[in-house]
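# here you go, sequence then predicted model.
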Amino acid sequence: MSPEQAAPLLCAGLTVYSPLKHFGLKRSGLRGGILGLGGVGHMGVKIAKAMGHHVTVISSSDKKREEAMEHLGADEYLVSSDVESMQKAADQLDYIIDTVPVVHPLEPYLSLLKLDGKLILMGVINAPLQFVTPMVMLGRKSITGSFIGSMKETEEMLEFCKEKGLASMIEVIKMDYINTAFERLEKNDVRYRFVVDVAGSKLIP
């Protein structure tokens, strides 16, 4: 595996792989949801599909539908503001990996989970998230979280990605492009990871 491909997997790949393994979800036949299609989310789709899961991408708009379905191989695409579609999809998912890093309601996504389903939080949010308890109680659902993973899981994840031929969608840049890269990150204008080529950059004028 090339260094530029291995590097982003140590973050995005591991962040998704770890909870799928830890919570007993690393088995085929499950139905999973990926909430938010960014750096972590796009690897979530790839890894879950490689594990044999039926994967639904959940997003706030329709603009990433083609990307999710045609390029990443998602099975379904849900727009969270489409009330009718969300209602039709209720009680169908074994888990949802929530990668959204801003405050958002949890109820719409809890309603998508089956009995004993898990909502796994991965977005770092420094404000309280709210939900009404019946949404959890009636389906014996769980709200939990996961952050990166262990060294052992890192080794397993890299082997898994190598075996399945998985790679992050990246854009390799040089050091002199860093400021522009940060500006593009603020505009969400990257698919889906920048990788800095330090060795190939002219660091000494």
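Structure's in. What do you need?
# going by C-alpha atoms from here, please, whenever you check contacts or count neighbours.
OK.
# ok, Phe194 - how many residues close by?
20 (other C-alpha atoms under 10 Å).
# for the chain, which segments count as strands?
31-35, 54-59, 76-79, 93-98, 113-121, 142-145, 170-173, 193-196 (DSSP state E).
# quick check: the spatially most central residue of the chain vs Pro101, distance?
For the chain, Gly41 is the residue whose C-alpha lies nearest the centre (C-alpha atoms, centre = their mean; 2.2 Å). Distance, Gly41 to Pro101, using C-alpha to C-alpha, to the nearest Å: 11 Å.
# tally of neighbours for the nearest residue to Gly145 once chain neighbours are set aside?
With C-alpha to C-alpha, 6 or more residues apart in numbering as the criterion, Gly145 has its nearest non-adjacent residue at 4.4 Å, and that residue is Leu121. Residues lying near Leu121 (other C-alpha under 10 Å) number 20.
# then Gln87?
12.
# separation between it and Lys63?
21 Å.
# could you do Lys141 as well?
Taken as C-alpha to C-alpha, the span from Lys141 to Lys63 is 30 Å.
# which of these two has more residues huddled nearby?
The residue with more neighbours, out of Lys141 and Lys63, is Lys141; 21 against 10, by other C-alpha under 10 Å.
# I'd say that one and Leu115 touch.
Yes - with contact defined as C-alpha atoms under 8 Å, Lys141 reaches Leu115; the gap is 6.4 Å.
# off-centre distance for stretch 58-66?
In this view, stretch 58-66 has its centroid 14 Å away from the chain centroid, taken as C-alpha atoms, centre = their mean, to the nearest Å.
# mind listing what Ser61 touches?
79-81 (C-alpha atoms under 8 Å, 6 or more residues apart in numbering).
# got TSV for these, with neighbour count too?
Shown next, in TSV, are the contacts of Ser61 (neighbours: other C-alpha atoms under 10 Å):
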residue	neighbour count
Val79	18
Ser80	18
Ser81	14
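# closest one of those to Ala6?
Val79 (31.5 Å; C-alpha to C-alpha).
# contacting residues for the closest one?
Applying C-alpha under 8 Å, 6+ apart, the residues near Val79 are 58-62, 85-86.
# among these, who's most crowded?
Ranked by the number of neighbours (other C-alpha under 10 Å), these place Ile58 first, at 27 neighbours.
# ok, that residue - contacts?
If a contact means C-alpha under 8 Å, 6+ apart, then Ile58 has 33-37, 77-80 as its contacts.
# check Tyr109 too.
Contacts of Tyr109 by C-alpha under 8 Å, 6+ apart are 96, 119.
# next, the one to line up against it:
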Amino acid sequence: MTKAISYAAHSAKEPLSFFQFERREVGPKDVQLEILFCGVCHSDLHTARNEWQNSVYPVVPGHEIVGRVTSVGTEVKTFKVGDLAGVGCLVDSCRVCADCADGLEQYCDHEVFTYNSPDKHTGKTTYGGYSNQIVVDEHFVLHISDKLDLAAVAPLLCAGITTYSPLKHWKVGVGSKVGIVGLGGLGHMAVKLAHAMGAHVVLFTTSSNKVEDAKRLGADEVVISKNPDEMKAHLNSFDFILNTVAAAHNLDVFTELLKRDGTMCLNGVPEHAHPSPNIGSLIFKRRQIAGSLIGGIKETQEMLDFCAEHNITSDIEIIAIQDINVAYERMLKGDVKYRFVIDMATLKA
């Protein structure tokens, strides 16, 4: 075992604070990373505060991890010491089910998340990236390009793949009219990615002060979703809508904008259930409401390579680890453009 230092939540009510623990030794198929940057995801806050009622304390959050390889096991073939590498939301899966065989480990019934999951190696719980180092099976480690700003790459490991995966699955590309609902950590990545894929991108927001920023990020049009006239102008016109809002809201106003056979995919997990959709709106145009969860390892690497090719990173604000609790409160207020990233050099014993 090797010592690691981190920030952790020790209960749902306490602020995150310094925590020391042990990582497993590097096994034959393992890669050890020195963590350089870790993005801050809203899921981190949900888990730290037990808002999903499944937290096992202490919780060390963080699943948007980038760093440098410091050690590799004897059977590791694709990484060497000194390489840049990343770890996203998953660190293991069963490897044998149909989902895993299809490269869709995120849908495996036995997937192991980077934090707050049973850890078969230690018999405890997995600890995430708000720490100085991590040991992960080679299969779940990703290659990171040196062409991009490393700190701004970190959120791609969650916000990037969570939006890239549905855009690819529903074949977004040249000739597609795509709506993005919400301009937060996920939404701003969705706009960038859909634009790079060649789609006509329309951003839906309730805030008129986000219009200029949305267009800077790649939106061709911006619609204020509270304005009925602006919404009506887009009836029956979208091939695909990616809804990134993580709060309960009326879905009907967006499904009515879909073409026949159009799909709205939900990315955000609301605190309460959405109001039931108007079934007639779905039936009479064969529209669909779907969902999507992150992406498999192969697809995540594909996304990282796509972003390197198109010079896409997240818009970030770098913080010290000591400011994580303030960052959580700011995140709740939407006071970040568009993702916090922790500089792990600020973590000291």
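Nice, thanks for sending it over. Fair warning: this is a prediction, and the values are worked out from it, not measured in the lab.
# and the residue nearest to Gly145 of structure 1, what's its match in structure 2?
Under the alignment (TM-score structural alignment), Leu121 of structure 1 pairs with Leu266 in structure 2.
# wait, that match sits on Ile289?
Yes - contact criterion C-alpha under 8 Å: Leu266 of structure 2 and Ile289 qualify, at 7.4 Å.
# in structure 2, what residues pair with the longest helix along structure 1?
Taking DSSP state H as the assignment, the helix of structure 1 that covers the most residues is helix 151-164. Mapped onto structure 2 using TM-score structural alignment, helix 151-164 of structure 1 covers residues 297-310.
# quick one: that stretch to structure 1 mean distance?
Taken against structure 1, stretch 297-310 of structure 2 registers an average deviation of 0.4 Å after superposition, with mean C-alpha distance after the TM-score superposition for structure 1.
# gap between that stretch and the chain center?
What separates the centre of stretch 297-310 of structure 2 from the centre of its chain is 14 Å, taken as C-alpha atoms, centre = their mean.
# buried ones in that stretch?
Using 16 or more other C-alpha atoms under 10 Å as the test for burial, stretch 297-310 of structure 2 gives 297, 299-308.
# how about a markdown table for those, with distance to Lys215 of structure 2 added?
Shown next, in a markdown table, are those (distance: C-alpha to C-alpha, whole Å):
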| residue | distance to Lys215 of structure 2 |
| --- | --- |
| Ile297 | 31 |
| Glu299 | 27 |
| Thr300 | 26 |
| Gln301 | 27 |
| Glu302 | 26 |
| Met303 | 22 |
| Leu304 | 23 |
| Asp305 | 24 |
| Phe306 | 21 |
| Cys307 | 19 |
| Ala308 | 21 |
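# nearest residue to Ala167 of structure 1 other than its sequence neighbours?
Gln5 (6.2 Å).
# the aligned partner of the one you found in structure 2: neighbour count?
The alignment partner of Gln5 of structure 1 in structure 2, by TM-score structural alignment, is Ala152. Ala152 of structure 2 has 22 neighbouring residues, counting by other C-alpha under 10 Å.
# what do you get for the one 3 residues further on?
Applying other C-alpha under 10 Å, we find 32 residues neighbouring Pro155 of structure 2.
# with the one 4 residues further on instead?
For Ala159 of structure 2, the tally of surrounding residues (other C-alpha under 10 Å) stands at 25.
# pull out the buried positions in stretch 338-349 of structure 2.
Here stretch 338-349 of structure 2 shows 338-344, 347 as buried, counting by 16+ other C-alpha under 10 Å.
# same question for stretch 67-84 of structure 1.
Under the neighbour-count criterion of 16+ other C-alpha under 10 Å, stretch 67-84 of structure 1 has 68-69, 72-75, 77-80 buried.
# now render these as TSV, adding distance to Asn188 of structure 1.
Formatted as TSV, the buried residues of stretch 67-84 of structure 1 follow (distance: C-alpha to C-alpha, whole Å):
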residue	distance to Asn188 of structure 1
Ala68	16
Met69	20
Leu72	18
Gly73	21
Ala74	21
Asp75	24
Tyr77	20
Leu78	20
Val79	18
Ser80	19
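# just give me the closest of those residues to Cys11 of structure 1.
Distances from Cys11 of structure 1 to these, taken by C-alpha to C-alpha, are shortest for Leu72, at 18.4 Å.
# list the contacts of that closest one.
Each residue near Leu72 of structure 1 by C-alpha under 8 Å, 6+ apart is listed here: 42, 45-46.
# can you show me the helices along structure 1?
Applying DSSP H to structure 1 gives helices spanning 3-8, 14-22, 39-50, 65-66, 83-88, 107-110, 134-137, 151-164, 178-186.
# so the shortest one matches what in structure 2?
Residue correspondence for helix 65-66 of structure 1 in structure 2, counting by TM-score structural alignment: residues 211-212.
# can you give the contact residues for that stretch?
By C-alpha under 8 Å, 6+ apart, the surrounding residues in contact with stretch 211-212 of structure 2 are Val222.
# mean deviation, it versus structure 1?
Mean deviation for stretch 211-212 of structure 2: 0.9 Å (mean C-alpha distance after the TM-score superposition for structure 1).
# show me the contacts for Val190 of structure 1.
Shown in contact with Val190 of structure 1 (C-alpha under 8 Å, 6+ apart): 171, 184.
# tell me the counterpart of it in structure 2.
Aligned by TM-score structural alignment, Val190 of structure 1 pairs with Val336 of structure 2.
# can you check His54 of structure 1 too?
Using TM-score structural alignment, the partner of His54 of structure 1 in structure 2 is His200.
# burial count for that match?
Around His200 of structure 2 there are 21 residues (other C-alpha under 10 Å).
# how many other residues sit next to the closest residue to it other than its chain neighbours?
Nearest non-adjacent residue to His200 of structure 2, counting by C-alpha to C-alpha, 6+ apart: Lys177, 4.8 Å away. Counted by other C-alpha under 10 Å, the residues lying close to Lys177 of structure 2 total 20.
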